[in-house]
Each structure stands twice: as C-alpha cells, then as structure tokens.
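Asks: Structure for the following, please:
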Amino acid sequence: MDNRSTSAPPVRVGLVGFGYAGRTFHAPLLRTTPGMTLTAVASTQAEAVRQALGDEVDVLPHVDALLQRDDIELVVIATPNASHHPQALAALRAGKAVVVDKPFALSAEQAGELVSEAEHRGLLLSVFHNRRWDGDFLTVRSLLHSGRLGRIVHAELHFDRFRGQVRPRWRESADAGGGLWIDLGPHLIDQALQLFGVPEAIGADIASVREGAEADDWFHGQLRYASGLRVTLHASALAAHPGPRFVLHGTKGGYRKWGLDAQEDMLKAGQQPDPARPEDWGADTQSGELRLWRADQPGDLLDAEVLATQRGDYPQYYRAICAALRGHGANPVPPMEALMVMRLIDLGRRSAQERREVAW
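Replies: Below is the predicted model of the structure:
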C-alpha cells in the first residue's frame, strides 16, 4: 500500500458557486475527502455559506478574489452552465488545477479550448461526471464485463422525473446553458460512452413539452454502433411513470433496473459520507431484474434472477482527484473523455434541428 499521501500536504480547494451543485454535491464531498481541505468559497450567498460550512471556510465575493489566492491549488467550478468555460479558463490561466461540474462547457469548441489550455500549462483538468459512480451504473458495467447477457443489441438509459411546474431558475430558462439536453444529456451520454464506446451516429429529438416552458424539457436520442447496437437515451420532466433507469437486451438475456441512485437524495437530506465507514454510504435497495436464456432448455424459456445493486461511490471521484494531484493515480475523468461528451451534445442538437441522424 502506498502511504506517501499521508505525509503530503493537503490539497487546498477553492469552490466557485454555492447553488444546488456546490452546496449539495461538491462541498460535502470535498469536506469529507481525506487529503483535501475546502479553504474558500466564492459566492454572493455569504450567509448561506457560513450557515452551512461555519467560519473555518473563507467566503469571498467573487471568483477573481479566489484565483488571486496563492494557497488555493484546486478550483472547483459549480456555477451556472454558461459560466463554466470563462471561469475554468481564468482558473487555468491563474495556474490552478480545475474541476468543472458537468456540463464541461456549452459546446465542444469551448471544451476544446479548455483542454488545450490545460495541456499547454501542464495542469489537471477534470469534469465531475459523478454518475460514473452510481451504484446501478457500476452494476451494469460489471454485468457487461461478465458476458452473461451475450452480445448486447439494445440498451436504454432513462432519467425521468415529474416537474409539472416550470420554475424561475436558470436551468429552465431560455438563456444559454438552460434546458434538459445540456443538463441531463451529459450524464446519459457519458455513461453510454463508458459502457459501449464511441457510436457511429446519433439521432435526437429535443422538445419543450410543459406549459410555459422556455427551454427544452424532454429528449429522446439514439446512438447507433457499427456492431448493430442501438442505445436509447431518454429524459423527461413530465414522467409521472418514469421508465426504467437501465435496460439491456442481449443474445443471452436481459437486465432491467428501476429507480435513481440514492446518493443525491442522501446528500440533499444532509447526510455525508464517512471516510472511516465507506460501507455505510451509497446503498441502493432497488435491485435489478435478470432474465437469462438457458440453451440446454427446450424452447426459449428464460430464468428469472434478482441482481443486487452495487453500492454507489461518489466519494471515489475526489479521492481520485486528490491522488492524481499528488502523483499517485490517474485523473478519474480525463478532459478528452468529457470533450467527447460535448461533441455528442453538439451533434444531438444538430440532429434535432435537421431532423435526421448525424454521423460521428
């Protein structure tokens, strides 16, 4: 076991933004990651920051004040989507390592500029694609590696919710960075790329379906692969009966899992992971359903099996970031992988606008 990290100085972190993402995800995970210290928060909500984090974290009025701090090594961008690119670029130019909440940027062009800047300066740049550590995603990845389902011919990834009332917030506005495709699309696309690789083409239908909607709140996409595999990506803000989170159809059987990973709700409820008891974090009581074909049986009978869902592990992301900054491990989400997500986001928009499939 490598114990060098125990004697290394802590990674001092500056968090930009204390809205939903900063308050719910990043601050709790940063504060409970061994080897990291949340040192300062740049936010206009100074009182909210102090109430949540206490006096041991400095509150700064704007990002420029944070970037001028010599004691900040890592900057985490958790502000509205439209500000990700300019703030991450400024942080890199200030010599800071950077984590950007998803989406990486508003376009592949913006994301590519950040990748080039980080490479030029030799700085770590990563994107918080936390859904790689959902318990059901980890379960699906293990199941695919096992080969139990045979060759996968069709997969479905859903992110369905019911949000009947349009709320006055930037995520649902017509401004740049609003809408479901740029909000939840990166989650589903990143998971598909991790599970199945780069597709040959994408077809997408993106729409606004709620009364008074200013931005898209529904999408249905399909990734087509050279093997013949089709991967469906679907999200809706009007899904009173949500679809299954994952469905896999293979030549030897199938898998289906309902319900979202529990970690977001745990964090929203104020729970925090305990580094001393990792087994207490991320449990998902919603099991998956396996149906497996037995070739030794007559006909096409399927055996049913319950498959327990693995424990989710969002804390792993910042543990890996800390190790990467100290030279003990790899970047958990390399920027080139996040750039590929943004390329498919762009191609999906083009597909929806032109009402046709677009080649990668």
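
Asks: going forward, measure contacts and count neighbours with C-alpha atoms only.
Replies: Will do.

Asks: List of residues touching stretch 85-92?
Replies: With contacts defined as CA atoms under 8 Å, 6 or more residues apart in numbering, stretch 85-92 is touched by 63, 67, 75, 77, 97-98, 100, 104-106, 110-111, 114, 117-118, 121, 123.

Asks: Filter these down to the buried ones and hand me the PyMOL line.
Replies: What follows is the PyMOL syntax selecting those of the contacts of stretch 85-92 that are buried according to 16 or more other CA atoms under 10 Å:
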select buried, resi 63+67+75+77+97+98+100+104+105+106+110+111+114+117+118+123
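
Asks: Nearest to the middle of this structure, which residue? Look it up for me.
Replies: Averaging the C-alpha coordinates of the chain gives a centre point, and the residue nearest to it by CA atoms, centre = their mean is residue 129 (2.8 Å).

Asks: and for comparison, fold this next one:
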Amino acid sequence: MTMQPVRAALLGFGYAGRTFHAPLLEAVEGIAFSLVGSSRPDDVHALYPNVRVSSAQDAVVDPEIDLVVIATPNDSHFPLAAAALRAGKHVVVDKPFTLNLQEAKDLQQIANEHNRILSVFHNRRWESEIKGAREVLQSGVLGQVTHYELHMDRFRPNVRQRWREDPGPGAGLWFDLGPHMIDASVYLFGMPQAIQGSLATLRHGGKTDDWGHAVLHYPHMRIVLNASLLVAGTGPRSTLHGTAGTWMKYGADPQEPQLQSGMSPNDPAFGIDPDGGVIINGATGEITPATPQRGCQQKYYESIRDAIRTGAAPAINAQDAVNVMTVLDAFYLSAREGRTVPLPHGSNQQE
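Replies: Predicted coordinates for the structure are as follows:
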C-alpha cells in the first residue's frame, strides 16, 4: 500500500529556507513540498514554479498542509510554531529553537497537548565532521576522551545590514552558530554539568556579538566551543584529545556549498567529504588518516517523514530542543555575569 506524502509548508525564503530547507524537502521521497509562506513570491517561483505561495500566517492554518517548517527571523519562531501546533500541524523550527528556555518549554507543552511532532533543525548532526567525531569516539582508539573542541570560525570583517547583525532579540553570531555547537556537544557527550561563556563585539562598527567562546564542564573532560567572524587562518575545526591519542579534522563539511551551488541532495556526489581527519597515536606519534564520513542532511527530513507516518520518535525531538536551549540560556547568563553557571541533570557519560 502506497502511503500518502507528507505535505510540507516552508515559512521564510531567506538564506536558511532557500539554501537548506527547500532543497532538502524537495529531495526527500514521501514529502510533498507544497507551499511557501513568503512575501517574495517571485523569488520562490524562480526556483520552485509549482509551489504555492501565501503569507506565513495563512500557511500555518492551511488545511492541505501536514508539516510546517519555520525558517523565519528568530523572534518569530515561537508565535509561528505555537500557531501551527494549535492548528494541528507537525512543526520543524530552524535553530535557534526559540529566544529563551521558557519559550522552548512552552512549545513542548503545546506540542504534547495537541499530540504533534515538534523538532528543531539541528542538521549539522549529519555533517561529515560530527559523524567523524562520533565514529572516532565509538572506535575507542583515543582511549578516554578528555577534551573536545569545535570551531565555527569565519572571516567576515565587514558589518552588514541584516537582522542577524542588528541589535534585537535573537540577533548576534552566538544565536546563529552557538546552537549548532551546543547540540553537537550534547549529542556526542550528553548534558554538561556547568558552562562558562564569553561574548564580544570585535569588528569596527559591530552592533551585535561577533565572537563567542564557551567551556562546557563534564566530570572528566572539557569541551571548548568557539565562533568568530575575524578568523582568516585554517586551524582544525574539530579536535578530540584522549588518553591514547588525538583526532583532528580540518575543513568544513561540503554540503552547504553544494546546496548553495544548486546541487541536489540526490546527486551521487552530494555530501562526499574525502577528508576524514587524522588520528595521532600518543605513544608513537604515528599519524594515520581517519575514515572519511559522508554527510547526509536529507536524513533529518527522512526521520521527520517517518515519525509523522508511523508515530516513531524523530531523530531530534522536542526534548533535544529544550536541552540545547537550557545550555544556551546558561551560556548567556554566564557571559553577562562573568561566572560559571551550573546546569541541572549534568551528564555522567564520561565518568
């Protein structure tokens, strides 16, 4: 028996909607990418001529839609997601899930009350470097891991006029990249026991943070997360240190530039990253290549499709979203007050 496709609406057709969500939704079998909530119908129809366009407010209550994907400015995530859930839709929200932890908990409660799937788009779990880190951890080749470091640094010295760089709720570099790095940390190691955070605005004329640094505390390890818009060099993006050796990976996963170029996620070359990083033997110093991992962000939406069709839990659920917002809220508190902030229910995974 052929199952009916999941009819999806995408709210927002800016960078995230156009680059990530639209092509991934279009590529996944069993999802019918049907509607875009946008004020720019010409831009939508230039790429997707057969997709309907409406306002975001109309899209969340459209009777022909099962799944609403929210890729609008950060301060609109909560009201649009709440409206869609109350209208009986399943919901995916781009990161950051909400502006604060309380909004995240409120959305989780609304989803539970209406028995709807609620997820956050932490697509980078399906990138080659996060898959590579997970593979190395599971192999045990590094012994007991004591340090994980993840950098999402860029070189963008010129301040641009856009909502992400203008003062306001949900603006700034850390709201953009912090959730990705926090999710990777929690995915790989569980919830931390405490966090130290620091923010700065370092570019001339900057109006929001453009540098952020976090240290996550675990019983027998530390995680260092860093994001900057003033890094032109090429240090390792991902590093794991352990009692038996080190894994380092340089260079980013290829999926974002591939999607920017118009490559379909169904292209045989999509997601292929020939660089798996290197493993350094602590006792001998021998350097060996690690096994490359292929990125596959489309699997996020395959998981959402299967969850809607079968009732199974999606790969990333509402509690995952709440966990990241718990750490993100604590990070901002730490950065404001200049102190280490403890977190409830910290992981004992490394004990």
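
Asks: After superposing, what score do the chains get?
Replies: Laid over one another, the chains give 0.96 as their TM-score (TM-score structural alignment, normalised by the length of structure 2), with 343 aligned residues with a CA RMSD of 1.1 Å.

Asks: From the contacts of stretch 85-92 of structure 1, which land in strands?
Replies: Secondary-structure check on the contacts of stretch 85-92 of structure 1 using DSSP state E: residues within strands are 75, 77, 97-98, 100.

Asks: Which position in structure 1 pairs with residue 138 of structure 2?
Replies: When structure 1 is aligned by TM-score structural alignment, the residue opposite residue 138 of structure 2 is residue 145.

Asks: Also residue 180 of structure 2?
Replies: Under the alignment defined by TM-score structural alignment, residue 180 of structure 2 corresponds to residue 187 in structure 1.

Asks: hang on, that match packs against residue 134?
Replies: No. With the criterion set as CA atoms under 8 Å, residue 187 of structure 1 and residue 134 do not qualify as a contacting pair; they are 10.7 Å apart.

Asks: what do we get in structure 1 for residue 67 of structure 2?
Replies: Matched to structure 1 by TM-score structural alignment, residue 67 of structure 2 sits across from residue 74.

Asks: what's around its match, how many residues?
Replies: In terms of burial, residue 74 of structure 1 registers 27 neighbours under the definition other CA atoms under 10 Å.

Asks: which ones are touching it?
Replies: The neighbours of residue 74 of structure 1, taking CA under 8 Å, 6+ apart as the test, are 11-14, 96-99.

Asks: residue ranges of the helices in structure 1, please?
Replies: For structure 1, helices defined by DSSP state H occupy the ranges 4-7, 20-21, 27-31, 46-53, 63-67, 84-93, 108-121, 135-146, 180-183, 185-196, 263-268, 315-325, 335-354.

Asks: Average offset of the fifth one relative to structure 2?
Replies: Compared with structure 2 after the fit, helix 63-67 of structure 1 shows a mean deviation of 1.7 Å (mean CA distance after the TM-score superposition for structure 1).

Asks: cool, the shortest one as well?
Replies: Taken over the aligned residues, the distance from helix 20-21 of structure 1 to structure 2 averages 0.5 Å (mean CA distance after the TM-score superposition for structure 1).

Asks: what's the offset of that helix from the middle of its chain?
Replies: The gap between the average C-alpha position of helix 20-21 of structure 1 and the chain average comes to 13 Å, counting by CA atoms, centre = their mean, to the nearest Å.

Asks: With the longest one instead?
Replies: Relative to the centre of its chain, helix 335-354 of structure 1 is centred 15 Å away, using CA atoms, centre = their mean.

Asks: so where is that helix in structure 2?
Replies: When helix 335-354 of structure 1 is aligned against structure 2 using TM-score structural alignment, it corresponds to residues 318-337.

Asks: Any chance you could list what contacts that stretch?
Replies: For stretch 318-337 of structure 2, the surrounding residues in contact (CA under 8 Å, 6+ apart) are 97-98, 100-101, 104-105, 108, 117-120, 178-179, 182-183, 186, 191, 195-199, 214, 340-343.

Asks: go again using 7 Å as the cut-off
Replies: If you take CA atoms under 7 Å, 6 or more residues apart in numbering as the criterion, stretch 318-337 of structure 2 is touched by 97, 100-101, 104-105, 108, 118-120, 179, 182-183, 195-199, 340-341.
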